[in-house]
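In: Pasted the sequence and its predicted model underneath.
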Amino acid sequence: MLTVLRILHVLSASVWVGGTVALVFVGVPAIRQLEGEARATAMRTLGRRWRPIGWSAMAVAILSGLWLTDRHGGFARAALDTDFDRTLIVKSVLVALLVVGGLLHDYVLGPRLQRELRERNPAAPVTRRRLIVVGWFNFGLTIAVPALGAVVLTTLD
């Protein structure tokens, strides 16, 4: 069972990380070459197609991670007793920040920017900058979280 959980966790995290890398370095730059409504439509379509895959992968990674934590006794001890616990707490905080940042990016700032661009609202450049900052912050977390996962594994030796 532990092996199945680990595989599920790694595969779901791989979908999240790989999909995010593909979006950041392939999808979004290609769409930036477009103009006007074509650009807006392509960005909206990309987001709508990615969200069910990405968010499902994130949910599976979180649930399998919680289950793995339990299987390794992470919930049976007082917090901060071991390197495993301390590293896992940091990783969990970063995952929570990633989820909040992802929700902000996908469901608040992205739709707001789309609306402001359609309305030719002068606030659109500010929203775009915020969206970009949140996006890069999320990207950094997307890379940091699996790195911490590898660190967690080293504490189990």
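Out: Perfect, thanks for sending it. Bear in mind that the values here come from a model prediction, so they are computed numbers and not experimental data.
In: C-alpha only now, for contacts and for neighbours.
Out: Will do.
In: Of all the residues in the helix ranked longest in the chain, which ones are buried?
Out: Once the chain is assigned using DSSP state H, the helix that runs over the most residues is helix 36-71. Applying a neighbour-count criterion of 16 or more other Cα atoms under 10 Å, one finds 39-40, 42-43, 47, 50, 54-55, 57-58, 60-62, 64-69 buried in helix 36-71.
In: ok, and what's touching the following helix or strand past that helix?
Out: Once the chain leaves helix 36-71, the next helix or strand it forms, by DSSP states H and E, is helix 83-104. Under the criterion Cα atoms under 8 Å, 6 or more residues apart in numbering, residues 74, 79-80, 134-135, 137-138, 141-142, 145, 148-149, 151-153, 155-156 lie in contact with helix 83-104.
In: Next up, a structure to set beside the first:
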Amino acid sequence: MFYFILLILHIFSAMVWVGGMIFYVIVVMPVIRNPELKDQKLRLLQLTALQFRNISYFIFLVFLISGIGLLYNKGYFESNGALFSTNIGFMFLSKIGLFTILFLSSLYHDFVTGPKTFLYLTADPVQYERYRKTSAFFGRFNLLVSVSIAILGILVSRGFSLF
């Protein structure tokens, strides 16, 4: 029963994370580009980004706890590392590695490029454009990595390996 609770938490967190990022790209961004919102668009972008950031780090914690719990429940920590020398083990390691990259990239996006974009908005147009592009790149990169992690999770849960 505990395994299924962890699994549901893990899957729901993935739904909120990936779904939230996709929602941001296909709904929020087009809406704030509407000329009627010209005066409010940057504030709306900043507020939605801060709200999603707050949710994101809670979701990362849930991913970490539920992921470790799922591996433990399946007995993978009792295998003396033998699991990680198998094809499915490589899939888990790939997923964990991508999660680490995602977490570090999100930290950089959320606490460096994002805030600096808004900091330079009125002060320095050249720096603003630089950080805006960098922030946009990391946002897209994070979406790509997130979708890759989700796909790996689906594949490994079905016992399918890419290796």
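Out: Nice, thanks for sending it over. Bear in mind that the values here come from a model prediction, so they are computed numbers and not experimental data.
In: May I have the TM-score of the superposed chains?
Out: A TM-score of 0.90 describes the superposed chains when it is computed by TM-score structural alignment, normalised by the length of structure 1; 155 aligned residues with a Cα RMSD of 1.7 Å.
In: about what we covered before: ChimeraX command to pick out the buried ones of the contacts of helix 83-104 of structure 1?
Out: In ChimeraX, this line selects whichever of those come out buried by 16+ other Cα under 10 Å:
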select :74,134,135,138,141,142,145,148,149,151,152
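In: Now, the contacts of helix 83-104 of structure 1 that are in helices?
Out: Secondary structure assignment (DSSP H) places 134-135, 137-138, 141-142, 145, 148-149, 151-153 from these within helices.
In: Find the nearest non-adjacent residue to the spatially most central residue of structure 2, please.
Out: Computing the C-alpha centroid of structure 2 and ranking residues by Cα atoms, centre = their mean puts S146 first, at 5.0 Å. With sequence-adjacent residues excluded and distances taken as Cα to Cα, 6 or more residues apart in numbering, S146 of structure 2 is closest to V18, at 6.4 Å.
In: I'd like to check which residues are in contact with that neighbour.
Out: So V18 of structure 2 contacts 143, 146-147 (Cα under 8 Å, 6+ apart).
In: In structure 2, what residue corresponds to I132 of structure 1?
Out: Per TM-score structural alignment, the equivalent position to I132 of structure 1 in structure 2 is A136.
In: Please read the previous query as pertaining to T69 of structure 1.
Out: T69 of structure 1 maps onto L71 of structure 2 when the alignment is built from TM-score structural alignment.
In: and which of the ones in helices among the contacts of helix 83-104 of structure 1 is nearest T3 of structure 1?
Out: When those are compared for distance to T3 of structure 1, the smallest value, 13.3 Å, is given by L153; criterion: Cα to Cα.
In: Now do the nearest residue to that closest one once chain neighbours are set aside: how many residues are near it, please.
Out: What sits nearest to L153 of structure 1 in space, not counting adjacent residues and going by Cα to Cα, 6+ apart, is F84, at 7.9 Å. By the other Cα atoms under 10 Å criterion, the neighbourhood of F84 of structure 1 contains 20 residues.
In: what does F84 of structure 1 align to in structure 2?
Out: The pairwise alignment with structure 2 assigns F84 of structure 1 to I88, based on TM-score structural alignment.
In: For L155 of structure 2, see how far away that match is.
Out: 9 Å (Cα to Cα, to the nearest Å).
In: List the residues that contact whatever residue of structure 1 lines up with the residue nearest to the centre of structure 2.
Out: Here S146 of structure 2 is matched to T142 in structure 1, going by TM-score structural alignment. With Cα under 8 Å, 6+ apart as the criterion, the residues that contact T142 of structure 1 are 16-17, 20, 98.
In: one more time with 10 Å
Out: Residues counted as contacts of T142 of structure 1 (Cα atoms under 10 Å, 6 or more residues apart in numbering) are 13, 16-18, 20-21, 94-95, 98, 136.
In: Buried subset of those as a PyMOL selection?
Out: What follows is the PyMOL syntax for the buried subset of those, where burial is set by 16+ other Cα under 10 Å:
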select buried, resi 13+16+17+20+94+95+98
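In: If we only consider the contacts of T142 of structure 1, which is nearest to P122 of structure 1?
Out: Relative to P122 of structure 1, and with distances defined as Cα to Cα, the nearest of the contacts of T142 of structure 1 is W136, at 23.2 Å.
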